[in-house]
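A.B. asks: model this:
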Amino acid sequence: MHHQNIKITVLLFVLLEVSLLFGQQKPNIVFILSDDAGYADFGFQGSTEFKTPELDKLAKKSVKFTQAYVSAAVCGPSRAGMLTGQYQQKFGFEENNVPGYMSSSGLLGDQMGLPTNQLTIADYLKKQGYTTALFGKWHMGNADLFHPTKRGFDEFYGFRGGSRSYLPYDKNNVLTKNEDRLEKGFGNYLEHKGYLTDKLANEAISFINKNKKTPFFIYLSFNAVHTPMEATKEDLKYFSHLTGKRKTLAAMTLAMDRAIGTVLDELKKQGLDKNTLVVFTNDNGGPSDANQSNNNPLSGTKANHLEGGIRVPFLMSWPGKLKKNTTYNYPISTLDLFPTFLNVANGNSSKLKQLDGVDLMPYVKGENKERPHKVLFWKKENRAAIRNMDWKLIRFPDRPAELYNIKKDISEVHNLAYQYPKKVKELYKQLFAWELTLERPLWQLRREFEGYAAKRMDAYKKTNTK
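C.D. replies: Predicted structure coming up:
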């Protein structure tokens, strides 16, 4: 009897230990970001031209957000907002940081980067016991002081700049910018073999294998499908029905989709899939002129504040926690990623008063029936936009402001500014009041590029819903 009691006591103790272990187990977080993809260029977004079987499978396991927004229409500022959970204009990161294209009135070259007084989500997740890694594009500054390993990431494999070749640099593919060099860790430069999209996924898989016993955060920041337009012959063969850049883009998208699938398969192979939060989204709207991306039914492109520049595909999967194959239809922002990630890691985002994003979990779980955001803002120099509930005002430097009801007019073809002048005035003042809280831009593109942006917008601005 005595021995039986001891056995029962030991068994209960083991069960208690196991219960505590699993009860305290923090979820892994895998954040996958594509670059310059078109809103409609995925199967789960309705494309019949492109093949994205892996992301389509993920969509069936996910909550799909139908009104997901980035905080900027170009990649650098958009990523700064994601990483900090704040409107990036608050700390002067209003414009893309592209050496060689900037006005001499601000910071130049490698001086441009995410200010070092701004902590990233990786900084905060490290404090929660996470091992953190970035694979791919950084674009938060080329100088050593901005390096990912000094901004919260334990591991880095990628490049510091905003775009680069998918093929290794050599005598036949000449490197022209130092920030394009492929780097492992800090200062270890060595070009890859094969196609970069595949290599980034392989590095993520290796990281998962090494860190499967502790919670980890992966920021898988593909440069796909940003220019240059480079695809493998094998992938191009799948798209004989397409031609030109559109064909190449489809092949590049397929390669990225396949790479994502290998990472998700590895999570499942290691038994980690059920305890991993996976998010997939894009950094801004597709630049239809540069890569023939399709943003339908949205108007506009990358680099403007029409929906086609700022609304993005967005999937969130967490088995057992979020209902699979569902949609969430209120507007959200990629600023919400920071507080969402922090809170699922047992952090407390409510203590961080600087955040503009919100924790999405209470909303997608149905615990909070309100909108995550009643108001969202965008700004780049004189151009700006505000969305208040379903009303959206866009301010331009070269024409009167335009007003749209986004719920009724997703393609922004019916300008209501002259029908509702009081609403225009109200939103104009609300937008300006927000702008008064912002820092001056630390750097800006040369003024001539504003003219190019206006022409680009006009070229892809819809005039009807077809």
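A.B. asks: from here on, contacts and neighbour counts on C-alpha atoms
C.D. replies: OK.
A.B. asks: what helix or strand does Lys126 sit in?
C.D. replies: Here Lys126 is covered by helix 121-127, with elements defined by DSSP states H and E.
A.B. asks: what's in contact with the next helix or strand after that helix?
C.D. replies: Using DSSP H and E, the next helix or strand after helix 121-127 towards the C-terminus is strand 131-137. Residues outside strand 131-137 that contact it (CA atoms under 8 Å, 6 or more residues apart in numbering) are 122, 125-126, 148, 152-163, 200-201, 203-204, 207, 211, 214-223.
A.B. asks: try 7 Å this time
C.D. replies: Residues from elsewhere that reach strand 131-137 (CA atoms under 7 Å, 6 or more residues apart in numbering): 122, 126, 153-162, 200, 204, 215-223.
A.B. asks: Just give me how far the helix holding Lys126 sits from the chain centre.
C.D. replies: Averaging C-alpha positions (CA atoms, centre = their mean, to the nearest Å) puts helix 121-127 18 Å from its chain's average.
A.B. asks: quick one: the helices in this structure?
C.D. replies: For the chain, the helices defined by DSSP state H cover 2-24, 53-60, 75-84, 121-127, 196-210, 233-236, 244-269, 288-291, 307-310, 337-344, 361-364, 421-435, 448-460.
A.B. asks: Could you say which one of the ones you listed comes nearest to Asp409?
C.D. replies: Taking CA to CA, helix 307-310 is the member of those nearest to Asp409, at 10.6 Å.
A.B. asks: burial measure for the spatially closest residue to Cys75 that is not a sequence neighbour, as a count.
C.D. replies: Of all residues not flanking Cys75 in the chain, Asp283 sits nearest, at 5.7 Å (CA to CA, 6 or more residues apart in numbering). Per other CA atoms under 10 Å, the neighbour tally for Asp283 reads 30.
A.B. asks: And this one, please, so the two structures can be compared:
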Amino acid sequence: MTNHMNNLLRLLSLLLMVATATTANSKTPNIVLILSDDQGYTDYGFMGHEEIETPNLDQLAKESTVFRRGYVPTALCRPALSTLITGLYSHQNKTTGNDPARTPANNAHAERAGKDARELLLTHIDRTGALPLWLAKKGYVSFQSGKWWEGSFERGGFTEGMTKGYPNPGGRHGDAGLAIGRETMTPVTEFIDRSVKAETPFFLWYAPVMPHTPHNPPARFLDKYLKKGVQERVAQYYAMCEWFDETCGTLLDHIDESGIADETLVIYVTDNGWIQKEVGGYGPRSKRSPYELGTRTPIMFRWPGKIPPADRPELCSSIDFVPTVLAAAGAEGPHDFPGLNLLPQLQSGETIERDTLFGESFAHDIADIETPEASLLYRWVIKGHDKLLLTYDGAPGYMRYPPQHAEPQLFNLKDDPKETENLAEANPAKVEELSALLDEWYVPKQRQAGKLAPPAG
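C.D. replies: Below you'll find the model as predicted:
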């Protein structure tokens, strides 16, 4: 009888251990998005930059699954962020640019609705919904900090946040939220502390306006690059990259010191690229452009004990962010998403069975807030290392670097990562093959490839 009782107690103890382990393993993870602003994909230590020092992001890369061939579908601030929060391409969520242009079409929309076109643009997120809303159904709290274009933080479904949004003063893209990183980290760390104390899973949107202009880094960073002999204006940008890296270290250290690293999925991405000019401003083929230094970004996933560190050769896109996060949280969206849920492959290390990515570029100012094609300038597809770029006759409005040529552009990114040699004329069959993939993605009905928009006026 005693032996029987002992065996029963051991069995119960074992079952309790299994149940406890299962509960721990299935605990809903916290989600932290780190979003860089205007940073070239090469501009990190771990990406091989010879001057820029990013020790904290280098460490994150060592602890993460890293996709060095990551991309954003639309390389401009607001559309890039809108894709991240809605899980939809710009032509689907209709937020294709930063601001509504003063066009007859937008004036007509405003007159019919009796509202400013800027307010009407905000209604797009009302229609699509957003990630914080879907996570809230699984008990998540959420916090918005940094850049945010879609009105108040509440409009995006965040339970807490810093941005009041349009029409409040400075509400175009962040108002009070823009202090994060540059001036303070306290709102973010206090939100984490509250969530940990309440034992509530959380989603953190950390999107400081860094290394975005103004390039006004602390002297301790700037002096370092000036002493290296870097030209002053370029040194300011390099120093901004390191200052941003320092803020990421502050955030990651706080997560680790709070004892929640193993319960937290950290994802890193950039909104668009950057080429710093010595005279100031950004160069062509970077921000706003469909070229590699505009659309490419390292994408990282850190979840200790769940996602093993790895350097992945496959393609990855920010369009995958929402479905992957929803899967990690055990949550669901209101519809299917065009991106992939990468979680199974991130955890198993198995190859991602996808060799094709798509993207699109539009004018900075939206010609028609209800018709995305009105501002369509480019569409691109990457299959393996082949990239096709088609130009369209959408209205560019005011652009620093509008399209100059209408012919197809074909590049081999493995041999020519800087996209200097157009192979289209010598490879018509490849152009036809990749053009067909673009049309399988979607077919523009109002714009024509191979044409430039007529001059305004």
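A.B. asks: before we move on, back to that, could you take the helices of structure 1 and lay them out as JSON lines, with extra columns for mean neighbour count and distance to Lys380 of structure 1?
C.D. replies: Formatted as JSON lines, these follow (neighbours: other CA atoms under 10 Å; distance: least, CA to CA, whole Å):
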{"stretch": "helix 2-24", "mean neighbour count": "11", "distance to Lys380 of structure 1": "43"}
{"stretch": "helix 53-60", "mean neighbour count": "19", "distance to Lys380 of structure 1": "32"}
{"stretch": "helix 75-84", "mean neighbour count": "26", "distance to Lys380 of structure 1": "10"}
{"stretch": "helix 121-127", "mean neighbour count": "20", "distance to Lys380 of structure 1": "24"}
{"stretch": "helix 196-210", "mean neighbour count": "19", "distance to Lys380 of structure 1": "31"}
{"stretch": "helix 233-236", "mean neighbour count": "14", "distance to Lys380 of structure 1": "37"}
{"stretch": "helix 244-269", "mean neighbour count": "21", "distance to Lys380 of structure 1": "28"}
{"stretch": "helix 288-291", "mean neighbour count": "18", "distance to Lys380 of structure 1": "20"}
{"stretch": "helix 307-310", "mean neighbour count": "29", "distance to Lys380 of structure 1": "12"}
{"stretch": "helix 337-344", "mean neighbour count": "22", "distance to Lys380 of structure 1": "22"}
{"stretch": "helix 361-364", "mean neighbour count": "18", "distance to Lys380 of structure 1": "30"}
{"stretch": "helix 421-435", "mean neighbour count": "15", "distance to Lys380 of structure 1": "11"}
{"stretch": "helix 448-460", "mean neighbour count": "15", "distance to Lys380 of structure 1": "10"}
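A.B. asks: List the contacts of the equivalent of the residue nearest to Cys75 of structure 1 over in structure 2.
C.D. replies: Superposed on structure 2 with TM-score structural alignment, Asp283 of structure 1 falls opposite Asp271. Going by CA under 7 Å, 6+ apart, Asp271 of structure 2 touches Leu35, Ser36, Asp37, Asp38, Val72, Ala75, Leu76, Cys77, Ala80, Leu81.
A.B. asks: What separation do you get for Ser258 of structure 2 and Thr28 of structure 2?
C.D. replies: Separation of Ser258 of structure 2 from Thr28 of structure 2 (CA to CA, to the nearest Å): 17 Å.
A.B. asks: First-to-last residue distance for stretch 256-263 of structure 2?
C.D. replies: End residues of stretch 256-263 of structure 2 are separated by 10 Å (CA to CA).
A.B. asks: Other residues contacting it?
C.D. replies: Pro29, Asn30, Ile255, Trp303, Pro304, Gly305.
A.B. asks: Only whichever of those residues are buried, select them in PyMOL.
C.D. replies: Buried residues within the contacts of stretch 256-263 of structure 2, by 16 or more other CA atoms under 10 Å, are selected in PyMOL with:
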select buried, resi 29+30+255+303+304
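A.B. asks: Narrow the contacts of stretch 256-263 of structure 2 to those in strands?
C.D. replies: Among the contacts of stretch 256-263 of structure 2, the members falling in strands (DSSP state E) are Asn30.
A.B. asks: Now distance to Leu114 of structure 1 too, for the helices of structure 1, in TSV please.
C.D. replies: As requested, these are exported to TSV (distance: least, CA to CA, whole Å):
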stretch	distance to Leu114 of structure 1
helix 2-24	33
helix 53-60	30
helix 75-84	7
helix 121-127	13
helix 196-210	23
helix 233-236	36
helix 244-269	27
helix 288-291	26
helix 307-310	21
helix 337-344	16
helix 361-364	28
helix 421-435	20
helix 448-460	22
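A.B. asks: between those, which gets nearest to Asn329 of structure 1?
C.D. replies: helix 361-364 (9.8 Å).
A.B. asks: so the closest one corresponds to what in structure 2?
C.D. replies: Using TM-score structural alignment, helix 361-364 of structure 1 pairs with 343-346 in structure 2.
A.B. asks: That stretch vs structure 1, mean deviation?
C.D. replies: Aligned to structure 1 and superposed, stretch 343-346 of structure 2 gives a mean residue distance of 2.6 Å (mean CA distance after the TM-score superposition for structure 1).
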